[in-house]
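Chemist: coords below, sequence missing:
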């Protein structure tokens, strides 16, 4: 075993975890603020941001260029399973109360179920080629155009509540700006006593006299982008270091992609689910899961199909893995449309642990 390679990649993995925590915290805070400012559903914003699996795409392209399609396909399938059973479950477990999903979350969940069903059929019957890959990429482009249109429509036609909220905020700012340092003028000898023994501004007046001006929308958008970049970089570092660590133990490409690499690259989604779930943002929890999987099963899978690399029969995906990918999508659909609580989250997490155990024992290769 190459101990130098193992220790180096372990250090890179640890550094990626710290960057991951920083990026997830910044992303969640400013996604909520931007959504409130624009009057847009948090779900739609998160679909275009956290839902874009740039680190996954980087891993897929790198694997395709190295002619390792089993690693790429295993990573796509393993990540889609991990996003639902591993990340979404954490959001359910940490959510403080009952989860209520908006219509956008239900639409994207239903879309994900349809895409996952089609993807599972293509993989099971070995139909992932240049033609079907092109169709998947085209599906992703249509999906992005429709999502952007929905966000544009939300900005142009914000809910009435957001207008009233913004008006009340502006009224408060105006009232605070008017005569900020003036207070009722004391009378008589009280003026002499206070002017000689008291400060010009009392402690009661100080906190209300100076209110920090709200940050601009551009500031929050820039901070959101910084958080997203940190998430993307950390995901790439984690995936590359985890892949190198697994290589030290001589695991197959498909197994590495389904377990180690997919677990590492979905750590950003797990962190987003933990933070947003604990803060009660159920829309972001669903959007991060559904958007990420749509990205994986359309664009990333389409890139693999367009490459159309030959595969070794001994390293192909198994029916169990295809079935697990489809079942995870069904479970997410039922959770969003029927019921989602901590008990459901616990079931999801147990299923993910069982999947990993079976991959490393029964289906090891």
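Modeler: The structure has been received and is ready for your questions. Since this is a predicted model, take the numbers as computed values, not measurements.

Chemist: drop to CA atoms for contacts and neighbour counts, all remaining ones
Modeler: OK.

Chemist: how about residue 135, secondary structure?
Modeler: helix (DSSP: H, G, I helix; E, B strand; the rest coil).

Chemist: Please compare the first structure with the one that follows:
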């Protein structure tokens, strides 16, 4: 039954995130918020909301391995498999601002996570942990990112004011979608954590491994679906922007909120995964700087990289 409830939880997470993104985007449209602001915040936050729900619930239950594994695993999944598949479908055009500010900011967030997790090496403590003060630092960095996004939005304000609001976009329907989506995300997240942890123990898997694999892949499905849909519609900027924004929210908002609620003990194995994440973010930056697009060959390399990583962490367990 645990497998069935896990599957139902994933369905609720995915559908909930879909409704939440639609509802929130429509509300932003009605408020005449810039499309740039919608893409970098609401859509990114909406597709990251399953990770946030799962990690916060796991933190409340004392399952730190699930929280950390989910965030790091989801971020690696996003950079490799999601970007890779989207680029293979249709080469991803990269905006210059993305290579100058947004991807470097993602890299900065990953490095900050590595530094704040290294208590034994840097401070001589008995164990590694993300404390409440570390969580506040993450949220401070997030506020800096939000400020940057608002600066970008202000520059594009004229474009937002000129947009015509479709007749199908209504306040009542938009609010209903957002509320139903949020409910689906919360309920689905609870089911995924509870049943994913049960399955992990029954198979002799560690909390960190199940977070890095089963839960990470499940909670990253909204990013995968959104980016593939964008690539099929040849809206490549949305595909890459969604991933970059989601990874920033994953580290800064999700881990920041989770560790403020309940300090997270860091498993030593996670440091290898963190170094993999940093390496992949640098690789994404290099690929993005090559003619400002990520092509089919780079996409295939990223997908292949994820397959190697999955084999490694399964054998490591």
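Modeler: Cool, the structure landed. Remember, it's a predicted structure, so these values are computed and weren't measured experimentally.

Chemist: And the TM-score between these chains?
Modeler: The TM-score (TM-score structural alignment, normalised by the length of structure 2) is 0.76; 306 aligned residues with a Cα RMSD of 3.7 Å.

Chemist: Isn't residue 298 of structure 2 up against residue 288?
Modeler: No. At 9.7 Å, residue 298 of structure 2 does not count as touching residue 288 under the criterion of Cα atoms under 8 Å.

Chemist: Surely residue 217 of structure 1 and residue 36 touch.
Modeler: No. Assessed by Cα under 8 Å, residue 217 of structure 1 is found out of contact with residue 36, at 10.4 Å.

Chemist: burial measure for residue 126 of structure 1, as a count.
Modeler: 11 (other Cα atoms under 10 Å).

Chemist: Can you classify it by secondary structure?
Modeler: coil.

Chemist: quick revisit: residues bridging contact with residue 217 and residue 36 of structure 1, i.e. touching both?
Modeler: Common neighbours of residue 217 of structure 1 and residue 36, using Cα atoms under 8 Å, 6 or more residues apart in numbering, do not exist here.

Chemist: Show me how far the strand or helix carrying residue 347 of structure 1 is from its chain's centre.
Modeler: For residue 347 of structure 1, the host element (DSSP states H and E) is helix 342-360. The chain centre lies 20 Å from the centre of helix 342-360 of structure 1; the measure is Cα atoms, centre = their mean, to the nearest Å.

Chemist: okay, that helix sits on what stretch of structure 2?
Modeler: Per TM-score structural alignment, the counterpart of helix 342-360 of structure 1 in structure 2 is residues 296-314.

Chemist: Just give me the mean distance for that stretch relative to structure 1.
Modeler: Mean deviation of stretch 296-314 of structure 2 from its aligned counterpart in structure 1 after superposition (mean Cα distance after the TM-score superposition for structure 1): 1.2 Å.

Chemist: Tell me which residues of that stretch come out buried.
Modeler: Counting neighbours by 16 or more other Cα atoms under 10 Å, one finds that the buried residues in stretch 296-314 of structure 2 are 296, 298-300, 302-303, 305-306, 309, 313.

Chemist: cool, and stretch 108-123 of structure 1?
Modeler: 108-113, 115-117, 119-120, 122-123.

Chemist: Now tell me what touches stretch 116-123 of structure 1 from outside.
Modeler: Applying Cα under 8 Å, 6+ apart, the contact partners of stretch 116-123 of structure 1 are 127-128, 297, 322-323, 325-326, 329.

Chemist: Check stretch 7-27 of structure 2 too.
Modeler: Outside of stretch 7-27 of structure 2, the residues within contact range by Cα under 8 Å, 6+ apart are 38, 42-43, 46-47, 49-50, 169-171, 173-192, 218-219, 221-222.

Chemist: and what of stretch 143-154 of structure 2?
Modeler: For stretch 143-154 of structure 2, contacts defined as Cα under 8 Å, 6+ apart pick out 33-37, 40-41.

Chemist: Same check on stretch 240-259 of structure 1?
Modeler: Identification of contacts with stretch 240-259 of structure 1 by Cα under 8 Å, 6+ apart yields 1-2, 5-6, 9-10, 12-13, 59, 68, 70-79, 260-262, 264, 315-317, 356, 359-360, 364-365.

Chemist: In it, which residues are buried?
Modeler: Buried residues in stretch 240-259 of structure 1, defined by neighbour count with 16+ other Cα under 10 Å: 240-247, 251-259.

Chemist: Could you do stretch 267-276 of structure 2 as well?
Modeler: So for stretch 267-276 of structure 2, counting by 16+ other Cα under 10 Å, buried means 267, 270, 273-274.

Chemist: before we move on, what about stretch 4-20 of structure 2?
Modeler: Buried-residue list, stretch 4-20 of structure 2, by 16+ other Cα under 10 Å: 5-20.

Chemist: The stretch 1-150 of structure 2: helices as residue ranges?
Modeler: Listed in chain order, the helices of the stretch 1-150 of structure 2 (DSSP state H, counting those that start in this stretch) span 2-30, 35-37, 44-60, 64-77, 83-89, 96-97, 103-117, 119-123, 132-155.

Chemist: okay if I get those as TSV plus distance to residue 261 of structure 2?
Modeler: Formatted as TSV, these follow (distance: least, Cα to Cα, whole Å):
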stretch	distance to residue 261 of structure 2
helix 2-30	22
helix 35-37	28
helix 44-60	7
helix 64-77	12
helix 83-89	31
helix 96-97	34
helix 103-117	17
helix 119-123	19
helix 132-155	7
